[in-house]
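Visitor: below are the sequence and a predicted model; questions follow.
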Amino acid sequence: MTTLLSPDELEARLRHIGAERYHRNHPLHKAMYNGELTKGQLQAWALNRYYYQSQIPIKDAYILAHLPTPELRREWRHRIEDHDGTHDNIGGIARWLKLTEGLGLDTDYVKSLQGLLPSTRFAVDAYVNFTRDRSILAAIASSLTELFSPTIIGERMEGMLRNYSFISRDTMAYFTPRLTQAPRDSTFALSYVKEHARTPEQQQDVIEALEFKCNVLWTLLDALDHAYVEGNIPAGAFVPETP
């Protein structure tokens, strides 16, 4: 980029990235909410996605460590509490384990990560390392997939509750708080990015960071599709008992 965008032009570019690249457009997501996956395929999705969920507080801790002011650190800290939980409330990781349990998976097995696809581990670790090693501006920008997550969450909840008799609202409890948490978090992150991306080079970093994060999420579904739809499950990975 050689031309500086206005803050609103930058936001428009970021939203265009989401429209094109967010994993809401992935065929596996569409098959999921249309009721086209088997229970075993849903188990594989939930088991692999657990690794992503478990690493969110770690990537947020890296971002937190680089924030320069108490005000910014207070703003970011609640993201860790949202997923790790507090003494009074369980967090997103525990709610995700309710999902895997509701799908019939053993919790200790899920937490052990023994059945994880190698591609899942590589993609998630790449995201965590990105937030550790890149600028704070790029790290915050990579979180902006939350701009688009309420739509995919709504689709996922409605479609899965309608189409799979073995899934209940209690099983899907992870998603309800995210309908309010994600918009709150993305509002802050978008405001930060629009204020602090002040040069064409910084704006390019922001754009590429969001593209990278969209690629990570797309890769997670690509790996699941290759293993559990096309039937190329690698040695050591989870093998569903149900068809």
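Guide: Nice, thanks for sending it over. Numbering: from 1, shown residues only.

Visitor: rest of the way, CA atoms for contacts and neighbours
Guide: Will do.

Visitor: tell me the SS of the closest residue to Leu14 other than its chain neighbours?
Guide: Spatial nearest neighbour of Leu14, excluding adjacent residues (CA to CA, 6 or more residues apart in numbering): Ile207 at 6.4 Å. At Ile207 the chain is in helix, as set by DSSP: H, G, I helix; E, B strand; the rest coil.

Visitor: for Ile207, the count of nearby residues, please.
Guide: Ile207 has 19 neighbouring residues, counting by other CA atoms under 10 Å.

Visitor: next one: Tyr51
Guide: Tyr51 has 20 nearby residues by other CA under 10 Å.

Visitor: quick one: it from Asp125, how far?
Guide: 10 Å (CA to CA, to the nearest Å).

Visitor: count of residues packed around Thr69?
Guide: For Thr69, using other CA under 10 Å, the count is 9.

Visitor: elements contacting the lengthiest helix in the chain?
Guide: If you go by DSSP state H, the chain has its longest helix at helix 39-66. Applying 3 or more CA pairs under 8 Å, 6 or more residues apart in numbering; DSSP states H and E, one finds that helix 39-66 contacts helix 70-84, helix 92-102, helix 107-112, helix 118-133, helix 136-142, helix 200-224.

Visitor: packed most tightly, which of these would that be?
Guide: helix 136-142 (a mean of 24; mean count of other CA atoms under 10 Å).

Visitor: second one coming, line it up with the first:
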Amino acid sequence: MTQLMPKEEFWKKLQEARTPSHSMGHPFSNSWKKAELTKEDLGFWAMQQYYYIEEVPQMFALLFARLPDLDARLHMLENLMGEEIPERHPELMLNFAEACGFNRELVTTGYNNGRILPSTIAMRSWTYELATIRPLSDAAAGIMVALEGQTPTIYPHYIEAGKKMGFSNEDLKFFSVHVEADEGHEEHGLEICSRYATTYELQLQAIATVGTSARMRYRMLDGIWDATVGKNQVKAAE
């Protein structure tokens, strides 16, 4: 049996695994950073994001129930409560969608009206899979390291561009609350992942799961890009 990687090496590999498909490298994120997207583009993104995050509290509750250790549960409980208190994150996303010109009913009924993309549905399904049936080391790696670990490096650019586009601090609150909180969540995720990746094989699987989560998120942005900017580029070329 191959020996476990030392913690420092394991953490480094976990963090490096998201780099090839980091969402900040996506054309949609780059265009957002440059304030080149329209409010309609951002509203469509908000609709997809709302569908993806609407049930994150339930996902986190399911993962919380699986954790055998009290301190790991407390970390997860803190994460879960942060999604709901003092302001629900899905509600903050609806506020941003409204600031983009998308009314709440349009966003909350997006799935029923066929406006949620397959890549967005796949992203939510993947996160549910991580929370419910994957090894606990995979769950921590795929959610807290791969996904939450990206937002502190992405959302500051979204906020800066949003202000240039005329959005208020209140409109952008969804992003600002994540910048600080998710940095701590990543660290907790690394700790939890290390605890439950008790074999070299589980360590390798957790590293692979970070890469998978990053790619799933990147593919979600692919779908949004194709439905907004890409679609408009095709029309302009006709």
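Guide: Thanks, I have the structure now. Being a predicted model, the structure only gives us computed values, none of them experimental.

Visitor: picking that back up, adding distance to Glu36 of structure 1, write the helices and strands packed on helix 39-66 of structure 1 out as a markdown table.
Guide: Listed next are the helices and strands packed on helix 39-66 of structure 1 as a markdown table, based on distance: least, CA to CA, whole Å:
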| stretch | distance to Glu36 of structure 1 |
| --- | --- |
| helix 70-84 | 29 |
| helix 92-102 | 19 |
| helix 107-112 | 23 |
| helix 118-133 | 22 |
| helix 136-142 | 31 |
| helix 200-224 | 14 |
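
Visitor: give the contact list for the aligned partner of Leu42 of structure 1 in structure 2.
Guide: In structure 2, the residue paired with Leu42 of structure 1 is Leu42, using TM-score structural alignment. Shown in contact with Leu42 of structure 2 (CA atoms under 8 Å, 6 or more residues apart in numbering): 97, 100.

Visitor: what about Leu42 of structure 2, distance to Pro156 of structure 2?
Guide: Using CA to CA, Leu42 of structure 2 is found at 16 Å from Pro156 of structure 2.

Visitor: got it, and Glu36 of structure 2?
Guide: For Glu36 of structure 2, the distance to Pro156 of structure 2 equals 16 Å [CA to CA].

Visitor: again with Ser137 of structure 2
Guide: In terms of CA to CA, Ser137 of structure 2 sits 29 Å off from Pro156 of structure 2.

Visitor: and what of Gly82 of structure 2?
Guide: The value you get for Gly82 of structure 2 to Pro156 of structure 2, if CA to CA is used, is 19 Å.

Visitor: OK, contacts around the residue nearest to Leu14 of structure 1?
Guide: By CA under 8 Å, 6+ apart, the neighbours of Ile207 of structure 1 are 13-14, 141.

Visitor: of the residues you listed, which are still contacts in structure 2?
Guide: Under the criterion both residues aligned by TM-score structural alignment, their matches' CA atoms under 8 Å, those that remain in contact after alignment to structure 2 are 13-14, 141.

Visitor: what would those residues look like in CSV with distance to Asn215 of structure 1?
Guide: Shown next, in CSV, are these (distance: CA to CA, whole Å):
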residue, distance to Asn215 of structure 1
Arg13, 16
Leu14, 14
Ala141, 14
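
Visitor: start to end distance for stretch 77-90 of structure 1?
Guide: Terminal residues of stretch 77-90 of structure 1 lie 16 Å apart, using CA to CA.

Visitor: what's the answer for stretch 134-152 of structure 1, then?
Guide: 27 Å.

Visitor: before we move on, the earlier item: intersection of neighbour lists for Tyr51 and Asp125 of structure 1?
Guide: Common neighbours of Tyr51 of structure 1 and Asp125 (CA under 8 Å, 6+ apart) do not exist.

Visitor: what's the match for Leu202 of structure 2 in structure 1?
Guide: Alignment note (TM-score structural alignment): Leu202 of structure 2 maps to Gln202 of structure 1.

Visitor: in structure 2, what sits opposite Lys111 of structure 1 in the alignment?
Guide: In structure 2, Lys111 of structure 1 lands on Thr108 (TM-score structural alignment).

Visitor: and for Arg79 of structure 1?
Guide: By TM-score structural alignment, Arg79 of structure 1 lines up with Asn79.

Visitor: which element, helix or strand, includes the residue nearest to its match when sequence neighbours are not counted?
Guide: Of all residues not flanking Asn79 of structure 2 in the chain, His185 sits nearest, at 7.0 Å (CA to CA, 6+ apart). Element membership of His185 of structure 2 [criterion: DSSP states H and E] is helix 173-196.

Visitor: and for that helix, what's in contact with it?
Guide: With contact meaning CA under 8 Å, 6+ apart, helix 173-196 of structure 2 is reached by 7, 10-11, 72, 75, 79, 89, 92-93, 96, 136-141, 143-145, 148-149, 151-153, 155-156, 158-159, 203, 206.

Visitor: and stretch 56-75 of structure 1, by the same measure?
Guide: Stretch 56-75 of structure 1 is contacted from outside by 76-77, 79-80, 83-84, 127-129, 131-132, 136, 139-140, using CA under 8 Å, 6+ apart.

Visitor: wait, which of those is closest to Ala31 of structure 1?
Guide: Distance to Ala31 of structure 1 across the contacts of stretch 56-75 of structure 1 (CA to CA) is lowest for Tyr127, with 25.4 Å.
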